[in-house]
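Trainee: generate a structure from the sequence data that follows.
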Amino acid sequence: MVTLIDNSRALRHPEKQKRPDSEVKRKPDWIRVKAPVSKGYAETKNIVKSKGLATVCEEAACPNIGECWDKKHATIMILGDTCTRACAFCNVKTGLPGAIDPHEAENTGKAAAEMGLNHIVITSVDRDDLDDGGAQHFVDVIESIRRQSPGTTIEILTPDFLRKPKEAVEKVIDVKPDVFNHNLETVPRLYLSIRPGARYFHSLRLLEKVKERDPNQFTKSGIMVGLGETKEEVMQVMDDMRSAGIDFLTIGQYLQPTRKHAPVDRFVTPEEFKTYESIARAKGFLMVSASPLTRSSYHADADFAQMKAAREGRRS
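Mentor: Modelled structure (predicted):
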C-alpha cells in the first residue's frame, strides 16, 4: 500500500500540520453542489486570472463558486493570498505574506469593468505585518473601481484591524463603500479554539464604529454554525449585532476544508436555518440570509438591493 503525502497542503497550512486528524463528516444531501463546468464559470476564471487577481471563492474553497462565477460574480481577495492569522476554520494559505502587488488596485478596477459588475465584493487576508493592516490599499482599490466602473456598487469584507491605529479603519469608512462587512464568524465562547488571533468584542466594536462615523453606511456581519455553538449563543450574537447597529446578518453552515481543520460538530438542518432567519428578522435586521450554503458574498448583489428597499420601506 502506497501512502501519498500532499506537500502543497503542508506548505499551505504549516501551523496545522501537528494537529491530529479529525474525521471529515459526509455532507448531507442538502449541501451537495455540482462541479463548476459552465461557460460563464470559465469566462470569469479567465478574467480573474488574466488580471493576476486572487479570489476568496478559490482560496477558501467556497461551495458556491460554480453558481456565482457562472453569473460573473466573484469576490476579489486583495493584499495577496497569504494570511498572517491561523484560524481553525479557514482554508486560505497562512504564513508571511509578500509585498503588495502595486498593480492590484488598478487591475481590480479593470476586472470590475470587464465583467460589467453591478455589485462587487472586495475582501482580503489579514495583514498584521502592515502598519495600517492594509487599510490604505482598501481605499486605493475602492477608488480604482469607482474610476473604472462607476456604476458598480462596492461591498467590502475587511479584517479586524486589531492593534492598528484608529485612523486605519477611519480612512476605510471615509471612502464610503456601499456596504461595510466584517464577520464575527462564531460565538464568543468558541473564539479561543476557532478564531484565536481575533477578539469578539473588538470585531463587534469595529462595526459599531462604522455606524457612529457614517450612520447611512450599511453594515453587515456573519457567523458559521455547526461548530458546537448553542441556539441561545447564536441568539445572543444577534442581540449584540443589533446593539452595534448591524443591518445585515448572514448565517451559513461551517464546512471542514481538511482533516487538520476544526471538525464539523453537526450539520444544521434547513428548517433550523429558517428558524434562525425568522428570529433575526424579528430582532430588526434589515436583511437576513440564513441557509446551509449561505456565505458572506453569496447573492450579495440581490441582497444589497433588498436591503436598500427595506431601509426605504422603513423610512416611508
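Trainee: every contact and neighbour count from this point should use C-alpha atoms.
Mentor: Will do.
Trainee: from residue 145, how far out is residue 52?
Mentor: 16 Å (Cα to Cα, to the nearest Å).
Trainee: next: residue 49.
Mentor: Relative to residue 145, and taking Cα to Cα, residue 49 is found at 18 Å.
Trainee: looking at these two, which one has more neighbours?
Mentor: When residue 49 and residue 145 are compared for neighbours, residue 145 comes out ahead with 24 against 13, by other Cα atoms under 10 Å.
Trainee: following up with a second sequence; could you model it the same way so I can compare the two?
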Amino acid sequence: MANLIDLKSNTPRPRHPEKQGRPDTPLMRKPDWIRVKAPTSQGYAETRAIVKSKGLVTVCEEAGCPNIGECWDKKHATMMILGDVCTRACSFCNVATGKPKPGVDSDEPRRVGEAVAEMGLSHVVITSVDRDDLEDGGAVHFVHTIQSIRACAPGATIEILTPDFLRKDGWETRVIDAKPDVFNHNLETVPRLYLSIRPGARYFHSLRLLQKVKDRDPSQFTKSGLMVGLGETREEVMQVMDDMRSAGVDFITIGQYLQPTRKHAAIDRFVTPDEFRSYEEIARAKGFLMVSASPLTRSSHHAGEDFAQLRAAREALIAARK
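Mentor: Okay, here's the model as predicted:
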C-alpha cells in the first residue's frame, strides 16, 4: 500500500509510461488519526544497518510504509525479493515500475536467510515485485528463499505475500508446495475498480489463486488484503469479503489507501476509525479467523502477533468442533 512519509532519496526512479501520463491529482490533507512520526529509534537504525549490509530491498522502504518506524524498531522488516522494479503499473503503488534487469539474483535467498537469523525474527514476511518477464513469475526464487530461511532460522515461521502468477502455467504450485506458514495474496480493491487501480491483474484470477492454495494444502493459512478510500462502496467491500470466504481465506486485512504522489490514483475519502471497526465486526461475523482493520493496517503490520492469534483461533475452532 501507499506511502505517508517519504523515506527514500530524491533520486528519480523509473516509471511506467502509463503512470507518467496520468494528470496530477491533488494530495488530500490527512486527518489526525492517520499521522505518524518519522522513525528515529536505535532499533530502527540497527534494522536499517542489517538490511543494507546484506544488500536487501524492503517493501517498507520501497512503498514508503507509514509503519516503518514502529516495525523496524522491533527489527521487523518485510523483505522484497526479485529486485526493486515491478513490471506492473498499478496506480496505487509507489514501487518503481519498468523493465527489470534480466534474470534473478541467485544469491539473494542466502542473504535473506542470514538477515532473518541476524535479526532474530520469530516470524518473517517475504514479498516481491511482479516479474511478468520471468517464465515462472519468480516462483522458484520464492521457493529458494523459503528454503534458505528454514536453513538459517529453523524456528521462524514464514509468511509470503506473492504476486498473482498470472499466465504462468501453474508455477504457483511450486510455492504452495514449499509450505509457507501463511500464503498471502492481496486482492487490493473491489472488482469494479480493477481497470483503473490494478490494470495488469484480474480479480477472479487472484481469487482463484487463494482458492488453489486451500485446495492443494488445506492446512496452510491464507490471507488477503483490501485498501479502502478509493471510491468503493460498503456493499462492494462486503461482497469481496464473501468472495474471500468462498475461497477459504482465513485472514483479512483492511487499511486506508494513501496517495503516494500526484501521479497516483487520488484518494476518494478517508475512512473513519468507526467505519473500520464496523468492517472488522462484519468480517468476524462472516467467519474470518483473523481480522485486522484500521486506517494504518498494512499486510505485514504486526504480522507475527497476528499469526500467533490466527493459529490460536484455528486451534480453538478445532477444539469447539470436537
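Trainee: by how much does the longest helix along the first structure deviate from the second structure on average?
Mentor: When the first structure is parsed with DSSP state H, its longest helix is helix 300-315. Aligned to the second structure and superposed, helix 300-315 of the first structure gives a mean residue distance of 0.3 Å (mean Cα distance after the TM-score superposition for the first structure).
Trainee: all helices for the first structure, in order.
Mentor: Under DSSP H, the first structure gives helices at 7-12, 39-50, 56-59, 65-70, 104-115, 135-148, 166-174, 191-194, 200-213, 231-243, 270-282, 300-315.
Trainee: save these as TSV, and put in distance to residue 95 of the first structure too.
Mentor: Shown next, in TSV, are those (distance: least, Cα to Cα, whole Å):
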stretch	distance to residue 95 of the first structure
helix 7-12	8
helix 39-50	22
helix 56-59	14
helix 65-70	25
helix 104-115	20
helix 135-148	20
helix 166-174	23
helix 191-194	18
helix 200-213	22
helix 231-243	30
helix 270-282	35
helix 300-315	29
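Trainee: so which of the ones you listed gets nearest residue 86 of the first structure?
Mentor: helix 191-194 (9.2 Å; Cα to Cα).
Trainee: in the second structure, what stretch matches the closest one?
Mentor: Against the second structure, the aligned range for helix 191-194 of the first structure is residues 194-197 (TM-score structural alignment).
Trainee: any buried residues in the matching stretch, and which?
Mentor: 194, 197 (16 or more other Cα atoms under 10 Å).
Trainee: mind listing what's buried in the longest helix of the first structure?
Mentor: The neighbour-count check on helix 300-315 of the first structure (16+ other Cα under 10 Å) flags 300, 301, 303, 304, 307 as buried.
Trainee: tell me the one of those nearest residue 239 of the first structure?
Mentor: residue 307 (19.0 Å).
Trainee: for that closest one, which residues are in contact?
Mentor: Residue 307 of the first structure is in contact with 248, 286, 287, counting by Cα atoms under 8 Å, 6 or more residues apart in numbering.
Trainee: that one pairs with which position in the second structure?
Mentor: Superposed on the second structure with TM-score structural alignment, residue 307 of the first structure falls opposite residue 310.
Trainee: how close does its match sit to residue 268 of the second structure?
Mentor: Here the distance between residue 310 of the second structure and residue 268 of the second structure works out to 32 Å (Cα to Cα).
Trainee: over to residue 203 of the second structure?
Mentor: Distance of residue 203 of the second structure to residue 268 of the second structure, computed by Cα to Cα: 21 Å.
Trainee: more neighbours: these two, which one.
Mentor: Each of residue 203 of the second structure and residue 268 has its neighbours counted (other Cα under 10 Å); residue 203 has more, 19 against 14.
Trainee: quick check, the more buried one in contact with residue 187.
Mentor: Yes: Residue 203 of the second structure lies in contact with residue 187 (Cα atoms under 8 Å); the separation is 6.8 Å.
Trainee: count of neighbours near the nearest residue to residue 301 of the first structure once chain neighbours are set aside?
Mentor: For residue 301 of the first structure, ignoring the flanking residues on the chain, the nearest one in space by Cα to Cα, 6 or more residues apart in numbering is residue 119 at 5.3 Å. Residues lying near residue 119 of the first structure (other Cα under 10 Å) number 19.
Trainee: contacting residues for the counterpart of residue 119 of the first structure in the second structure?
Mentor: Matched by TM-score structural alignment, residue 119 of the first structure corresponds to residue 123 in the second structure. Counting by Cα under 8 Å, 6+ apart, residue 123 of the second structure touches 156, 157, 158, 159, 303, 304.
Trainee: I'd like those residues as JSON lines, with distance to residue 228 of the second structure appended.
Mentor: Below are those laid out as JSON lines (distance: Cα to Cα, whole Å):
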{"residue": "156", "distance to residue 228 of the second structure": "31"}
{"residue": "157", "distance to residue 228 of the second structure": "29"}
{"residue": "158", "distance to residue 228 of the second structure": "27"}
{"residue": "159", "distance to residue 228 of the second structure": "23"}
{"residue": "303", "distance to residue 228 of the second structure": "20"}
{"residue": "304", "distance to residue 228 of the second structure": "23"}
